[in-house]
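J.: Give the three-dimensional model of this entry:
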Amino acid sequence: MIPLTRRRLLQAIAAAGTMPALHAGAQATYPGKPIRLIVPAAAGGATDIIGRLVAHQASLAWPQPMVVENVAGGGGVIGTQVVARASGDGHTLLMGAINHTINASLVGKLPYDSVKDFTFISHLVSIPNVLVVHPSLPVTTLAEFIQYARTHDTLVFASSGNGTSQHLSAEMFRMATGVKYQHVPYKGAAPATNDLLGGHVHLMFDNLPAAAPNIRAGKLRALAVTSARRNAAFPDLPAIAETVPGFDVRSWFGLMGPAGMPRPVVDKLHAEMVRIFTQPEVLRRIADMGAEAQVTDPAAFNAYVHQEMERWAKVVKASGATVQ
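T.: Okay, here's the model as predicted:
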C-alpha cells in the first residue's frame, strides 16, 4: 500500500502534468459567450469612445461579440461596482479610467476595494488635459500665466466636477507653482466650457480632444498640455513639464475585470489588446483624438494603478475634495 503522503505527492505530480492542458483549454474555449464590456460613463465621452473601439475590433476577430454596456453614475462608481460583483470568468469586463484611481481616495465609502476586487489586464490609451484660457486674459505663454496667476487672486477656473481629472490637474498645478485661483465645479464639461467661452470664468484644464475644436477655431487660447511631452496633434503646444519639471497628468484608459480571472484568459485578452492597438487605422483614429496608445502587460498595469492611487491621494488630501 502506498503511504498517504507519497500518494498525495504522486497525485500532485499527476495534476501538475495536466495543468498546461487545462490552461490551454481555458484559453482556447474563451470566450464561450458574448462579453459585456461595462463603460462606467455616459455614451459619447472618451471612455465610451475607447470602449466601443475595443469592442468593435475584438468582435471582428473573435467568435463571440464584445458588447458595450453604458452604466453611468456616481463618477464611475456604479458601473465599476457591477464588474466588481461579476463572475471572474472573463465575460464581464470594465473599461477602466483615471477616475478609478481618483475615487479610491475621493469617495468616502466605496462599495468595492479598488485593488482587491479587480484584475488589471492592460493599460491601453492615455489622453492629456490642456490648460486653456479665455482670449481676454493677458497671457500668451505658460510662464506669463504663472507670473500673472501668482500676482492676481481673482482668477477662477472651471472643471467638469469636484474631484475630476480636470479639477485635480488644476490643484496639482497649483501645488507645483504657487499660483492663485478659485475653483468652480460644474455638472459636466459642456457647461464648464460654455462659461469659459463666455468669459464668465478665466481658465480650465480640459480634456484635449474636447478642447481641440475651440483651440483650432481661436475661441480659446491653449498654453500647454499636461502630459510629460508634447502631443502629436498639437506639436507647437509645449508641455507643462518644459516649465514645471516632472509635471505629468494624463487621463488613462485600461481594460479591467473582476478579481480571480484565470491567467490564460487574462493573457488572451492582453494579446488581443496588443493586436488591436498596433493596427494603423486604430492608431490613426486615436491620434486624431490627441490620444496615444500605451499598451502594457498586466503586471505593469497593476503597478501603474497603485502608483496613480498614491499620487492622487496626495492631491485629493491637499485640495480638500471629497464625495460622500
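J.: rest of the way, CA atoms for contacts and neighbours
T.: OK.
J.: Which elements pack onto the longest strand belonging to the chain?
T.: When the chain is parsed with DSSP state E, its longest strand is strand 118-133. Strand 118-133 sits against strand 203-207, helix 208-216, strand 221-225, strand 250-258, helix 263-276, strand 292-293, helix 298-319, with contacts defined as 3 or more Cα pairs under 8 Å, 6 or more residues apart in numbering; DSSP states H and E.
J.: Comparing the ones you listed, which comes out most buried?
T.: strand 203-207 (a mean of 27; mean count of other Cα atoms under 10 Å).
J.: which ones are touching the nearest residue to residue 69 once chain neighbours are set aside?
T.: Of all residues not flanking residue 69 in the chain, residue 38 sits nearest, at 4.9 Å (Cα to Cα, 6 or more residues apart in numbering). When contacts are counted by Cα atoms under 8 Å, 6 or more residues apart in numbering, residue 38 touches 68, 69, 70, 71, 79, 80, 82, 83, 92, 93, 94, 95.
J.: Which ones among those residues lie within helices?
T.: Among these, DSSP state H puts 79, 80, 82, 83 in helices.
J.: Near the third one, how many other residues are there?
T.: The one in question is residue 82. A total of 17 residues lie near residue 82 under the criterion other Cα atoms under 10 Å.
J.: quick one: secondary structure of the residue lying closest to it once chain neighbours are set aside?
T.: Leaving aside its chain neighbours, residue 82 sits nearest to residue 38 (8.0 Å; criterion: Cα to Cα, 6+ apart). What DSSP: H, G, I helix; E, B strand; the rest coil gives for residue 38 is strand.
J.: Now show me the structure for the sequence below, then we'll compare the two:
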Amino acid sequence: MRQLARRSLLHALPVLALPAVASAQVSTASGWPSRPVRLIVPFAPGGPVEVPARFIAEHLGSRFGRPVLVEPKPGAGGAIGLQAMLAANDGHTFVVTTGSVAILPAIMRNPGYDPFADLVPVTLVSEVPLAFLARPDGKARSMQEVLQLAKAEPGKLTVGSSGTGSTTHLASELLKVRAGIDLLHVPYRGVAPAMNALYAGDIDIMVTGLIEGLRHVKDGRLLGLGVTSARRTPALPDVPAVAESVPGYDMSIWYAMFAPRGTPPKVVELLAQEVAPLARGTVLAQRLEESGGRLLLDGPAPLAALLREEVPKWKEVVQRAGLAEG
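T.: Here you go, the predicted structure:
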C-alpha cells in the first residue's frame, strides 16, 4: 500500500536548531533510560515524518544524556516499523508514525498489530489539514456546488488524488460517506501529476495537503473549495472548512508517538512531559503554523481519544470504498 503520509513542507525543512528550553539533564529514580533510546520511523529515509522525529530525538538526547537514535524502517504502509517496535518491547524503543496506524487495520487483513491492545499513546506530534481545490473556470467553484453537481449527476464529477489508498484519496471517500454523494475518483502517481491534471482540465477537483496547495490558492491560480479540518485555518482564513457544508467532516494528516504495550506508565509520562515544551516557540512550530498546521505535543490523552475516533471511522470509509484486502 502506498505510504499514507505525503510530501509536505516538513520534507524540505533543514535540521532545525532547538529553542532555548531547559537544558539540564533529567534524572529519574528508576535510572531510565539505561541505554540508547530508539525512535523508529516506519517510512523511507528523508520522508516528512523523519523531520519532527529527529527534532524530538535531538531534544531528548540532550535531556537524557544518552543517545536517542532515529531508525527508518519502511514497508507495508508503516506496518513493518510498528511490528519492529513491538518485537523489541525493551522499554527503550518507540515509534513516530502517521495516522496510518488507524487506517491499516481497516485495509490490511493482518497488519501485525492491534491499535488499541498493542500501542500505548505517548503524544500527538503534529497535524496538517488537506484541501479540496478547483480551477477558477471549472465546473465547481465552491463546496456547495460540488455537492449540488454530485447529487444531480452521481459519479460524473471527477476528483483527483495522489494515488489509490493515499490520504488524499481517503479524504474524498470520507466526503462521499459524510455527504452521501458519488464522485469519480481518478488516482495519479503523486501530487504533482494530479495538480497538472487539474490545471489541464482533465479532472474537475482534487485533494492535496494544505502545504502543497497553499501557494496555488494564495496566488489565485486555483480556488480553495474547503479545508478538511473541523474549522478554518489561519493560513487561508477565507477558505471555508468542508464541515461548514458537510457537518461532521473532519480529517487531517497527523503524526504521533507511540510506545509498545507493557511500557511503564512513568516512562510514557516522562517522554510526553519532556517533549511538550517544543510545541511553543520553536522553528518547527512556526513553520507548521504558517503552513496551516500545528505542532501539538499535548500528551497521551488527546492521542488516545483521536485513535478511538479514527479507527472505526476509517473502517467504515474503507469498507464502503472497497479498499480492504479481499
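J.: Can you pull the TM-score for these?
T.: After superposition, the two chains reach a TM-score (TM-score structural alignment, normalised by the length of structure 1) of 0.83; 299 aligned residues with a Cα RMSD of 2.3 Å.
J.: returning to what we had before: how big is the angle separating the longest strand of structure 1 from strand 203-207?
T.: When axes from the mean of the first three to the mean of the last three Cα atoms, to 10 degrees is applied, the directions of strand 118-133 of structure 1 and strand 203-207 differ by 140 degrees.
J.: ok now strand 118-133 of structure 1, how far from the chain's centre?
T.: 4 Å (Cα atoms, centre = their mean, to the nearest Å).
J.: got the contact list for the next helix or strand after it?
T.: As assigned by DSSP states H and E, the chain's next helix or strand after strand 118-133 of structure 1 is helix 142-151. Here helix 142-151 of structure 1 makes contact (Cα under 8 Å, 6+ apart) with 139, 155, 177, 178, 179, 180, 181, 223, 224, 240, 243.
J.: Can you report how many residues neighbour the alignment partner in structure 2 of the fourth one?
T.: Read it as residue 178 of structure 1. Using TM-score structural alignment, the partner of residue 178 of structure 1 in structure 2 is residue 180. Look at residue 180 of structure 2: counted by other Cα under 10 Å, it has 12 neighbours.
J.: now the strands: where do they sit in the stretch 51-200 of structure 1?
T.: 66-70, 92-97, 118-133, 156-159, 182-185 (DSSP state E, counting those that start in this stretch).
J.: Mean deviation, the last one versus structure 2?
T.: When you say that, I think you mean strand 182-185 of structure 1. Following the fit onto structure 2, the mean deviation recorded for strand 182-185 of structure 1 is 1.9 Å by mean Cα distance after the TM-score superposition for structure 1.
J.: Buried ones in that strand, by neighbour count?
T.: Neighbour counts using 16 or more other Cα atoms under 10 Å place 183, 184, 185 of strand 182-185 of structure 1 among the buried residues.
J.: Out of those, flag the one nearest to residue 173 of structure 1.
T.: The closest of those to residue 173 of structure 1 turns out to be residue 183 (Cα to Cα; 12.8 Å).
J.: Please verify my assumption that the closest one contacts residue 158.
T.: Yes. If you go by Cα atoms under 8 Å, residue 183 of structure 1 and residue 158 touch, sitting 6.1 Å apart.
J.: so what sits against both of those two?
T.: Common neighbours of residue 183 of structure 1 and residue 158 are listed as residue 167 (criterion: Cα under 8 Å, 6+ apart).
J.: The counterpart of residue 230 of structure 2 in structure 1: what secondary structure?
T.: Residue 230 of structure 2 maps onto residue 228 in structure 1, with residues paired by TM-score structural alignment. Residue 228 of structure 1 falls in the coil class when you classify it by three-state DSSP.
J.: Skipping adjacent residues, who's closest to residue 228 of structure 1 in space?
T.: Nearest one to residue 228 of structure 1, counting by Cα to Cα, 6+ apart, is residue 248 at 4.7 Å.
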